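Novice: Would you be able to build a 3D model of this:
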Amino acid sequence: MTDFCNRRMEELPLSGPDRSWARRALDLLQGDGRRSADTHLVKPAFKGLKGISIYLKDESTHPTGSLKHRLARSLFLYGICNGRIGPGTTLVEASSGSTAVSEAYFAHLLDLPFIAVMPRSTSCQKIEAIERFGGRCHFVDHAGEVYAVAQEIAAQTGGHYLDQFTNAERATDWRGNNNIAQSIFDQMQCEPQAVPAWIVMSAGTGGTSATIGRYIKYRGFETQLCVVDVEGSAFYDAWASGDMQATAPGSLIEGIGRPRVEPSFIPGVIDHMIRVPNTASIAAAHVLSDLLFRRVGGSTGTNFFGTLLVAAQMIKENKTGALVTIICDSGDRYSGSYYNPDWLQEKKLDIAPWRQKIETFLERGDGLFDHRCMTESR
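Specialist: Next comes the predicted model:
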């Protein structure tokens, strides 16, 4: 028996797979993380909001121009450390644009092929950015088709489906490691109201809201999390009813809202949800763009409008405090849509009434709270 074991041990190779590529890849990703470790926390002044401070976490300053830069780096780290990404692996993603732009950047950094599966309606600026980083785009007619097509392409190429909608909440270290929640609270430390009363965040994958909500509970903060959803999205209905099988037609606001409830959407970490009309989202993006002297995207408009509704309710209840929300990406990616009068007319979106309400509220602190979304609860 001893001779047999010795012979078997001699025949058994004890060296594992070569980890040198993974080490080099991780070094490159960590280097990017150090270069873009933090983003600015912007504090505009709003005359009508006495006792309420609004802060905007500007994620548009990442190298790929959006909040999704953090997610993409986490998904790459997750895939490499799980042994699913290696030399030459074809990477595939289902995306409405910004995540794919960031993933194309990281694929280029690691010299890996990348294919993005996206609706044909995705903005041409995002498509051009993906192709500029060497990625390829595969188009589908309906947003609900992206999942199966991405899985099919990954199987055909022997590649890896990054699957942001499933892996967003698990690829990010929600306890810290400079995630967006830790960054917000660290930057707020020296502000007059160091612990925000609310953080307001829209849902795309649900991963960012899951990270923020978990971090708040983990650190024991009194901060509440409000998630804003958009027309045509399933998230609000799922949260309000508890039906995680809820479906919807799909969102007009790129990057947020989904036709189904994604696995990364975690209702249990959310304190409140608001559904925001498309016209209000786009009007708020226009107003904020004027105030910041640069364009912001539609999802940022959703965030900003939701934040103003929270502020309006606080004013109604004679409360004060700090509110934090996110600038998700630049509005330059949407010059052909949200900032194009012809596109707005084609979609029958009249943003003027909402724009007037928002500007009046920011000037006087009243006139906005006239619908019941902040009083709705489960």
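Novice: From now on I want contacts and neighbour counts done on CA atoms only, so please keep to that.
Specialist: Noted.
Novice: what about I80, distance to R136?
Specialist: 21 Å (C-alpha to C-alpha, to the nearest Å).
Novice: didn't F221 look like it was pressed against I199?
Specialist: No. Using C-alpha atoms under 8 Å, F221 is not in contact with I199; the gap is 11.5 Å.
Novice: Counting neighbours around each, name which of those two comes out higher.
Specialist: Taking other C-alpha atoms under 10 Å, F221 and I199 do not tie; I199 has more neighbours (27 against 13).
Novice: one more to put side by side:
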Amino acid sequence: MSWSTRALDALAAGPPTRLIDFPVRAPGVRLLLKDESGQPTGSLRHRHARALFRQAVLDGLVTEGTTVVEATGGNAAVAQAWFARRLGLPYIVVMPGRRDQARARAVEALGGECRFVTPPLAIYDAARSIEGHFLDQFGRAAPHDLADELFAQVRPDWVVTGAGTGATSATLGAVARGFGCRVAVADPDDSAYFPGWTLDVPDYATGMPSRIEGIGRPRVEPGFRPDLVDLVVPVPDAASVAAARHLREVTGLPVGGSSGTALWAALELVERMRARGESGTVVSLVGDAAERHLATYHDDAWAAGKGLDVAGRLTELRQRV
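Specialist: Have a look, this model is predicted:
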């Protein structure tokens, strides 16, 4: 059996992640959470990484012994390091900023190497300068299997996700239309997706980094397909954090801000359906859940340091749900 055949076998999809019923006060409306924190590396980025590696192997860009390189941070780096180890490949990730042992630890525990670069936007050129295959998750936002799995489990009226590379909303949108389902993208402060979609400017850029890890971009990325998105919902960062805390209160999952962003937007859709007397099902993605989020999104001192009025948004949220 060739290395590529063995690699593709190792990159096969795992069991489906679960759906969680989330309580809402809207007769006839059901809100479900698709819990991607159940992936082996604990986040939706696990699917992204598998798709990127699979496509690279199929295209012959990654072969036995190839050094795999990426420019990213957080969950994407962890997921890619996990697959690189599974395939027996060297993995190097270029992260923005000064060396942060907390960010590096999870990747290095999986055998990966972390290099830190300033200024943050220099990570892409730094990654391209390293000999090996640059995965380029933003330039090659490979479609993954989330949509097929989800629609085999349930037939929702709406699916809500955040946008980082844009691959998830594009993948969902391509399949959703065949089931009469619509796709909403939840977008945090300073991200380019909401204004770019609203103004129909495909290369819109804010130049501002998102404070919500994993979603939001200073520019509209090539993987984002506005034609496959039915609605983009802007979500203030304080609302994202409040919703992340509420999600933890209900489910016990210590989720990150991206899951809170999606939940807030999903609750807005539920509220609109209730006001119109509609019934149906909304699915919101839980992109990650990890104990490290307890020191940030779930910590009052952290939120205060960011100038976020989380208490006010929590009060608003509890009145709505």
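Novice: returning to what we had before: give me the common contacts of F221 and I199 of the first structure.
Specialist: Counting by C-alpha atoms under 8 Å, 6 or more residues apart in numbering, F221 of the first structure and I199 have no common neighbour.
Novice: List of residues touching stretch 312-321 of the second structure?
Specialist: Outside stretch 312-321 of the second structure, the residues within contact range by C-alpha under 8 Å, 6+ apart are P23, V24, R25, A238, A239, A242, A243, H246, L267, E271.
Novice: of the residues you listed, closest to T72 of the second structure?
Specialist: When these are compared for distance to T72 of the second structure (C-alpha to C-alpha), A238 wins out at 24.2 Å.
Novice: Now check the closest one against the first structure: what is it aligned to?
Specialist: A238 of the second structure maps onto T279 of the first structure when the alignment is built from TM-score structural alignment.
Novice: quick one: the host helix or strand of its match to chain centroid distance?
Specialist: Using DSSP states H and E, T279 of the first structure maps to helix 278-292. Chain-centre distance of helix 278-292 of the first structure: 18 Å, with C-alpha atoms, centre = their mean, to the nearest Å.
Novice: And it, what does it pack against?
Specialist: helix 298-316, helix 352-364 (3 or more C-alpha pairs under 8 Å, 6 or more residues apart in numbering; DSSP states H and E).
Novice: got the contact list for Q30 of the first structure?
Specialist: Contacts of Q30 of the first structure (C-alpha under 8 Å, 6+ apart): none.
Novice: That one: what secondary structure?
Specialist: For Q30 of the first structure, the assignment made with DSSP: H, G, I helix; E, B strand; the rest coil gives helix.
Novice: State the number of residues packed around P119 of the first structure.
Specialist: Counted with other C-alpha under 10 Å, P119 of the first structure comes out at 21.
Novice: what lines up against it once you look at the second structure?
Specialist: Match for P119 of the first structure (TM-score structural alignment): P96.
Novice: which residue sits closest to that match, ignoring its sequence neighbours?
Specialist: The spatial neighbour of P96 of the second structure that comes closest, neighbours along the chain excluded (C-alpha to C-alpha, 6 or more residues apart in numbering), is P120 at 4.4 Å.
Novice: Show the contacting residues for that neighbour.
Specialist: P120 of the second structure touches M95, P96, G97, counting by C-alpha under 8 Å, 6+ apart.
Novice: which residues in the first structure does stretch 267-286 of the second structure align to?
Specialist: By TM-score structural alignment, stretch 267-286 of the second structure lines up with residues 308-327 in the first structure.
Novice: Buried residues, the matching stretch. List them.
Specialist: Residues 308-315, 320-327 are the ones in stretch 308-327 of the first structure that count as buried (16 or more other C-alpha atoms under 10 Å).
Novice: Likewise for stretch 56-73 of the second structure?
Specialist: Those buried within stretch 56-73 of the second structure under the rule 16+ other C-alpha under 10 Å are A56, V57, V62, T63, T66, T67, V68, V69, E70, A71, T72, G73.
Novice: of the residues you listed, closest to L146 of the second structure?
Specialist: The closest of the buried residues of stretch 56-73 of the second structure, once distances to L146 of the second structure are taken by C-alpha to C-alpha, is A56, at 18.9 Å.
Novice: In the first structure, what residue corresponds to the closest one?
Specialist: Aligned by TM-score structural alignment, A56 of the second structure pairs with G79 of the first structure.
Novice: One more: L228 of the second structure?
Specialist: Match for L228 of the second structure (TM-score structural alignment): V269.
Novice: Please name the residues that touch that match.
Specialist: Taking C-alpha under 8 Å, 6+ apart, we find V269 of the first structure in contact with S209, A210, G213, R214, L225.
Novice: go on, V24 of the second structure?
Specialist: Residues in contact with V24 of the second structure (C-alpha under 8 Å, 6+ apart) are R30, L31, V270, V321.
Novice: rerun at 7 Å
Specialist: L31, V321 (C-alpha atoms under 7 Å, 6 or more residues apart in numbering).
Novice: For my notes, confirm it occurs in a strand.
Specialist: No. Using three-state DSSP, the secondary structure at V24 of the second structure is coil, not a strand.
Novice: For G65 of the second structure, see how far away it is.
Specialist: Distance, V24 of the second structure to G65 of the second structure, by C-alpha to C-alpha: 51 Å.
Novice: Could you do L285 of the second structure as well?
Specialist: L285 of the second structure sits at a distance of 35 Å from G65 of the second structure (criterion: C-alpha to C-alpha).
Novice: try I130 of the second structure
Specialist: 15 Å.
Novice: What about G242 of the first structure, how many residues nearby?
Specialist: For G242 of the first structure, the neighbour count with other C-alpha under 10 Å is 12.
Novice: repeat for F151 of the second structure
Specialist: Counted with other C-alpha under 10 Å, residues neighbouring F151 of the second structure total 15.
Novice: which position in the first structure aligns with it?
Specialist: By TM-score structural alignment, F151 of the second structure lines up with F185.
Novice: Show the end-to-end separation of the match of stretch 267-286 of the second structure, please.
Specialist: Start and end residues of stretch 308-327 of the first structure are separated by 14 Å (C-alpha to C-alpha).
Novice: Likewise for stretch 166-183 of the first structure?
Specialist: In stretch 166-183 of the first structure, first residue to last residue: 24 Å (C-alpha to C-alpha).
Novice: Show me how far it is from its chain's centre.
Specialist: Using C-alpha atoms, centre = their mean, the offset of stretch 166-183 of the first structure from its chain centre is 12 Å.
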